[in-house]
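Asker: Sequence first, then the predicted structure, then my questions.
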Amino acid sequence: MRWDNIYLAGLGVHLPEDVYTAEQAVADGVYDATAAVTNGIRAVRVAGPDESGPVMAASAGRQALARSEHRPEDVDAVLHAYVGHQGREFWSPAHYVQQETVGANGASVTMEIRQGSNGLLGGIELAAAHLTARPSATAALITSGDAFHLPFIDRWTSDDQTVFGDGAAAAVLSKRGGFARVVSTVSATEPSLEPLYRGPEPWSRTPFDDGKPVNLTARKDDWLMKNEDAYDDAVGLVGQKVAGVLEQLLDEAGMTLKDAQWFVHATLIRPIAEWSFYKTLDLDPATTTYEWGLDYAHMGNCDQFAGINHLYETGRLKSGDRLVTIGAGIGFMWTAAVLEIV
């Protein structure tokens, strides 16, 4: 979808102060030394007792709103994305974020987005559609926040392809203006890959009913070992979807990937990042924020906008730059966007 008059007006990030290095995790016996070297993740941030996902998301949201120079009453939609436990059951974290950022002023839509690690980027597309469809709407706030803690999830070992770091990010989209124009967004889904993260176990009757940390690696291994072609088929299908999303995105934006000054992706472990982006797309690592992200690991939905915020805060974005960003969420779903710095 190519957008007219949709802008990224403000970004916000909340990163806990507590740093836990991979080196220390190995010394503590909670992370395998070989995996640490192979995966390349250097550290994570660890949320404190009072830093639940929604609390961090609200902090990031307030920063994004202040930077956007919009008032709380300008915000017509609040969308909150997350991956893991939000600190309460049978509760609405999205409305907590709304109350702590814009209050009861203005917003006519407050909703959660559960799309794995693609929620925040997918939220950009949803928010842009909302603003376009409602002539009276000025801005939308999209937030995300997650804290990955035992015993529910082991940030180092629950998924052999991911190290989970805590944090939050937020963005304000506006029709009034901003520092970047949303040129185009494209999303695609592939539900045939849903079994990858479901696993063979019987349906649980309650959350966390066996008392053991989530084992995403075992779920994936079970499905991928069903036949000798399952792994290659899954990898091939993911590659086709990513290529298709990027091709449509760049076509709608009237550009090629080489025209982009920046490419921002999730903080995946090094073998996957190198295969998915640097080899497959022939990307120059210097045009990404990946090296910076290795000190924070995969923060659920937050990696891309935390990375863009890093470029913003370090003054590396200049007028006329085009930035491509892409995300993926289990299910599966991919969203990519082109931003133009104005």
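Answerer: Happy to help now that I have it.
Asker: all contacts plus neighbour counts: C-alpha atoms, from now on.
Answerer: Fine.
Asker: For Leu283, which residues are in contact?
Answerer: Phe277 (CA atoms under 8 Å, 6 or more residues apart in numbering).
Asker: Let me know the secondary structure of it.
Answerer: For Leu283, the assignment made with DSSP: H, G, I helix; E, B strand; the rest coil gives coil.
Asker: measure it to Ala260 for me?
Answerer: When CA to CA, to the nearest Å is applied, the distance between Leu283 and Ala260 equals 10 Å.
Asker: now do Pro135
Answerer: Per CA to CA, Pro135 is found 31 Å from Ala260.
Asker: quick one, what contacts the residue nearest the centre of the chain?
Answerer: The residue lying closest to the centre of the chain (CA atoms, centre = their mean) is Asn301, at 2.2 Å. By CA under 8 Å, 6+ apart, Asn301 lies in contact with Ala81, Tyr82, Val83, Gly116, Ser117, Asn118, Gly119, Leu120, Leu121, Ser144, Gly145.
Asker: Could you export those as a markdown table, including neighbour count?
Answerer: As requested, the contacts of Asn301 are exported to a markdown table (neighbours: other CA atoms under 10 Å):
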| residue | neighbour count |
| --- | --- |
| Ala81 | 34 |
| Tyr82 | 30 |
| Val83 | 23 |
| Gly116 | 20 |
| Ser117 | 26 |
| Asn118 | 31 |
| Gly119 | 30 |
| Leu120 | 32 |
| Leu121 | 29 |
| Ser144 | 35 |
| Gly145 | 35 |
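Asker: circling back: comparing Pro135 and Ala260, which residue is more hemmed in?
Answerer: Set Pro135 next to Ala260 and count neighbours by other CA atoms under 10 Å: Ala260 wins out with 17 against 9.
Asker: Alongside the first one, take a look at this:
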Amino acid sequence: MIRAVITGTGSALPARRVSNAELAEQVDTSDEWIVERTGIRFRHLAGEGETTGTLATDAARAALEAAGRVPDDIDLIVLATATPDQTFPATATKVQAMLGATDCVAFDVAAVCSGFLYAVQVADSMLRTGVHRRALVIGAETFSRILDWNDRTTCVLFGDGAGAIVLEGQESEAEGGRGILATRLHSDGRYNDLLYVDGGPSTTGTVGKLRMKGREVFRHAVTNLSAVMTESLGIAGLAADDVDWVVPHQANARILDATARKLGLAPDKVVVTVDRHANTSAASVPLALDVAVRDGRVKPGDIVVLEAMGGGFTWGAAVLRY
């Protein structure tokens, strides 16, 4: 059978790294307040010349190098973002041009923090048909440009960055083979007003700013993420005890801890980067995965669960054998 196998990972962060102490000089907050409530200590913020597209391209180049591939080997680019460079065309096409991948399908997916999981399922489906052979799946964001910097409850939570994987359709054994074993996605538009941006081309004609009711989002996140992880593991024929690593959306350390407890997972099986990157929305899962691959924690053959929840609400999980 054909499975989509991760053959390379990469990531990119803006040059500017901002500590809680530096942020407290501009916003009515403190390092203690942020760390206690979120676990965040640093975030990277995009500067002049750094965009979602440039960060995505840098992450893609790193993933291609890790996979031993060149841009012309890629025939599919799926980019998850809620902060595109332009309303149109898709930022994925800008990445395609910057990489020099000349004969390639490229498009964006919009599912906010769950966007990377949505993009993974889209690419997985397209690779398993055999129509495409190799894909770049990217999550990239510049959320700093849609934050209300007068709202201390939200602006301290987010950062900018990008992460990417190379997915290749390969013949794989039904039992024990590498690749994506199961994915499961959900959405429920009734919760729009809990996490949204108050603008858009067809409503206000402006970009708008991020708005969030944090307590309600927290409650839904723990319930939805633990449920979808259990669901996706069941589809893969696995249990929580089979999992080597969980690579979660890096929204809040409390959510990560609560979700792990609900599933009975040891904390040391959860990859945590929220302390250094903050919430990078669609970029957070591939960013964290790249960190764990490059530092040697995630190894070939490991069972890895990716999960995320974002505005919409959207949420999902993917189970893979790395």
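Answerer: Alright, I've got the coordinates. Computed from a predicted model, the values in this text were never measured in an experiment.
Asker: And the TM-score between these chains?
Answerer: The TM-score (TM-score structural alignment, normalised by the length of structure 2) is 0.86; 315 aligned residues with a CA RMSD of 3.0 Å.
Asker: Apart from its neighbours in sequence, what residue is nearest the residue nearest to the centre of structure 1?
Answerer: Ser117 (4.4 Å; CA to CA, 6 or more residues apart in numbering).
Asker: dump the residue contacts of the counterpart of that neighbour in structure 2.
Answerer: Aligned by TM-score structural alignment, Ser117 of structure 1 pairs with Cys113 of structure 2. With contact set as CA under 8 Å, 6+ apart, Cys113 of structure 2 has these partners: His249, Thr280, Ser281, Ala282, Ala283, Ser284, Ala308, Met309, Gly310, Gly311, Thr314.
Asker: Of the residues you listed, which belong to helices?
Answerer: Among those, the members found in helices (DSSP state H) are Ser284.
Asker: Pick the one among the contacts of Cys113 of structure 2 closest to Ser144 of structure 2.
Answerer: Distance to Ser144 of structure 2, by CA to CA, is smallest for Thr280 among the contacts of Cys113 of structure 2, at 9.4 Å.
Asker: Number of residues surrounding the residue mapped onto that closest one from structure 1?
Answerer: Taking TM-score structural alignment, the alignment pairs Thr280 of structure 2 with Met299 from structure 1. Neighbour count for Met299 of structure 1, taken as other CA under 10 Å: 31.
Asker: before we move on, the earlier item: may I see the contacts of Asn301 of structure 1 arranged in JSON lines, with secondary structure as well?
Answerer: Formatted as JSON lines, these follow (three-state DSSP):
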{"residue": "Ala81", "secondary structure": "strand"}
{"residue": "Tyr82", "secondary structure": "coil"}
{"residue": "Val83", "secondary structure": "coil"}
{"residue": "Gly116", "secondary structure": "coil"}
{"residue": "Ser117", "secondary structure": "strand"}
{"residue": "Asn118", "secondary structure": "coil"}
{"residue": "Gly119", "secondary structure": "helix"}
{"residue": "Leu120", "secondary structure": "helix"}
{"residue": "Leu121", "secondary structure": "helix"}
{"residue": "Ser144", "secondary structure": "strand"}
{"residue": "Gly145", "secondary structure": "strand"}
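Asker: Quick one: those residues as a markdown table, columns for distance to Asp32 of structure 1 too.
Answerer: As requested, the contacts of Asn301 of structure 1 are exported to a markdown table (distance: CA to CA, whole Å):
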| residue | distance to Asp32 of structure 1 |
| --- | --- |
| Ala81 | 31 |
| Tyr82 | 27 |
| Val83 | 24 |
| Gly116 | 25 |
| Ser117 | 24 |
| Asn118 | 28 |
| Gly119 | 30 |
| Leu120 | 31 |
| Leu121 | 32 |
| Ser144 | 29 |
| Gly145 | 27 |
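Asker: conserved subset of those in structure 2?
Answerer: Of the contacts of Asn301 of structure 1, the ones still in contact in structure 2 (both residues aligned by TM-score structural alignment, their matches' CA atoms under 8 Å) are Ala81, Tyr82, Val83, Gly116, Ser117, Asn118, Gly119, Leu120, Ser144, Gly145.
Asker: Understood, closing this out.
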